[in-house]
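Q: Structure for the following, please:
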Amino acid sequence: MPEITYTRGDATTPSVKGVKVIAHVCNDIGGWGKGFVLALSRRWPEPETAYRAWHRDRANNDFGLGAVQLVQVERYLWVANMIGQRGTRTGSKGVPVRYEAIDAALERLAEPVRELGASVHMPRIGCGLAGGTWPRVEPLIVERLVRRGIAVTVYDQGEGPS
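A: This is a model prediction of the structure:
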């Protein structure tokens, strides 16, 4: 069975050839200011600008849990803003991550990625500030992307996969 490739490094600088999509999880309240999004914004203004406009005009578009926005940042590089967390704080309803929304976003991402002939690159989505756990997220990635023949690389900043 195909598997996810794990590597150490920065998900904003995938080193493989060909068309690439950097996928990450965003919240559903328009907040962009902590976590992996800061690394994206240091490299390109477009993902944040597009996300904020998408949120601002949410009454007229598909912005919400499970939605995906593809933003081209270089000739062969796209960023996928995936809405996979409710709010930004842990509260009475638990951590912000919403696994069903990540699942839906990955499902929506698969077709455009295949049309682009792209590989997907990401940090451990939903497992940082969103509070998710990798054993819950990894099978979603395998099911929605890897089993469809899409190459996925997950980047760890530190010691590699745990």
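Q: make it CA atoms for all contacts and neighbour counts henceforth
A: OK.
Q: Mind checking what helix or strand follows the longest helix along the chain in sequence?
A: Under DSSP state H, the helix in the chain containing the largest number of residues is helix 99-116. Using DSSP states H and E, the next helix or strand after helix 99-116 towards the C-terminus is strand 119-122.
Q: Distance-wise, check Arg75 relative to Gly18.
A: Per C-alpha to C-alpha, to the nearest Å, Arg75 is found 10 Å from Gly18.
Q: Among those two, which residue is more densely surrounded?
A: Using other C-alpha atoms under 10 Å, the more surrounded residue of Arg75 and Gly18 is Gly18, with 11 against 8.
Q: contacting residues around the more buried one?
A: Tyr76, Ala118, Ser119 (C-alpha atoms under 8 Å, 6 or more residues apart in numbering).
Q: ranges for the strands of the chain?
A: Ranges of strands in the chain, per DSSP state E, are 5-8, 20-27, 68-74, 77-85, 119-122, 152-156.
Q: To compare with the earlier structure, here is another sequence to fold:
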Amino acid sequence: MSEITYVRGDATQPFGKGPRLIVHVCNDIGGWGKGFVLALSRRWPEPEKAYRRWHRERATNDFGLGAVQFVQVESYLWVANLVGQRGTRTGSKGVPVRYEAIGAGLADVAAKAAELGASVHMPRIGCGLAGGKWPRVEPLITERLTARGIPVTVYDHDG
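A: Here you go, the predicted model:
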């Protein structure tokens, strides 16, 4: 079993060689415009285009809480758009993060990482604008990824 490696840096520039998956959390309403997605869009247009198309065509695909879309952005680099938050605002039902959806999505990430022989890289998913708490997310990563021997690096961005 591997452990989660924590580093200071930019998750859009993942460390290491070989196949790598960058995982981040998206909402279930088609919104892309705040938080980590802006950093992704500055580097590659494909993840946003693919997410918007996925949402637009949701009547004919698997778009929804817990679903993951894998978008190849470089030869050995993919972005995983994981739908892990309901809406974008805190309201009567609490914060947007949905831990069950993140857990379900991470199971798909684990399968894809195993298929590609990839390491997984991410910011503290679900803990920014989605309002999640890391002590609830970290065990999901441990259970779904590192327990299966998949190396995971979590990036804490400076600034």
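Q: What does the TM-score come to for these two?
A: TM-score for the superposed chains, counting by TM-score structural alignment, normalised by the length of the second structure: 0.98, backed by 159 aligned residues with a C-alpha RMSD of 1.0 Å.
Q: Which of the strands of the first structure sits closest to Ala53 of the first structure?
A: Between Ala53 of the first structure and these, the shortest gap by C-alpha to C-alpha is with strand 68-74, which sits at 11.0 Å.
Q: So which residues make contact with that closest one?
A: 44, 46-47, 50-51, 78-83, 105, 108-109.
Q: average offset between that strand and the second structure?
A: Here strand 68-74 of the first structure, set against the second structure after superposition, deviates by a mean of 0.2 Å using mean C-alpha distance after the TM-score superposition for the first structure.
Q: now Pro123 of the second structure, nearest residue through space, not along the chain?
A: Excluding its sequence neighbours, the residue lying closest to Pro123 of the second structure (C-alpha to C-alpha, 6 or more residues apart in numbering) is Tyr155, at 4.8 Å.
Q: Let me know the outermost residue of the first structure.
A: Ser92 (25.2 Å; C-alpha atoms, centre = their mean).
Q: Tell me which residues touch the counterpart of Arg56 of the second structure in the first structure, please.
A: Taking TM-score structural alignment, the alignment pairs Arg56 of the second structure with Arg56 from the first structure. By C-alpha under 8 Å, 6+ apart, the contact set of Arg56 of the first structure is Gly30.
Q: how far away is Arg56 of the first structure from Val146 of the first structure?
A: For Arg56 of the first structure, the distance to Val146 of the first structure (C-alpha to C-alpha) stands at 33 Å.
Q: One more: Glu115 of the first structure?
A: In this structure, Glu115 of the first structure and Val146 of the first structure are 15 Å apart, going by C-alpha to C-alpha.
Q: So if I had to pick from these two, which one is more boxed in?
A: Set side by side, Glu115 of the first structure and Val146 show more neighbours around Val146, with 20 against 8, by other C-alpha under 10 Å.
Q: Quick one: residues contacting Val137 of the first structure.
A: Tyr99, Ile102, Ile125, Gly126.
Q: Next, count neighbours for the residue nearest to the second one when sequence neighbours are not counted.
A: Counting by C-alpha to C-alpha, 6+ apart, Ile102 of the first structure lies nearest to Gly84, which is 4.7 Å off, once chain neighbours are set aside. A count of neighbours around Gly84 of the first structure, defined by other C-alpha under 10 Å, yields 30.
Q: Quick check: closest non-adjacent residue to Thr12 of the first structure.
A: Leu40 (6.5 Å).
Q: how near is the residue nearest the centre of the first structure to Thr12 of the first structure?
A: Geometric centre of the first structure, nearest residue: His24, 1.9 Å, by C-alpha atoms, centre = their mean. Distance of His24 of the first structure to Thr12 of the first structure, given as C-alpha to C-alpha: 10 Å.
Q: Run a quick neighbour tally on Gly128 of the first structure.
A: For Gly128 of the first structure, using other C-alpha under 10 Å, the count is 15.
Q: how far does stretch 69-79 of the first structure sit from the chain's center?
A: Relative to the centre of its chain, stretch 69-79 of the first structure is centred 13 Å away, using C-alpha atoms, centre = their mean, to the nearest Å.
Q: Buried residues of it, list them for me.
A: Neighbour counts over stretch 69-79 of the first structure (16 or more other C-alpha atoms under 10 Å) mark Gln69, Leu70, Val71, Leu77, Trp78, Val79 as buried.
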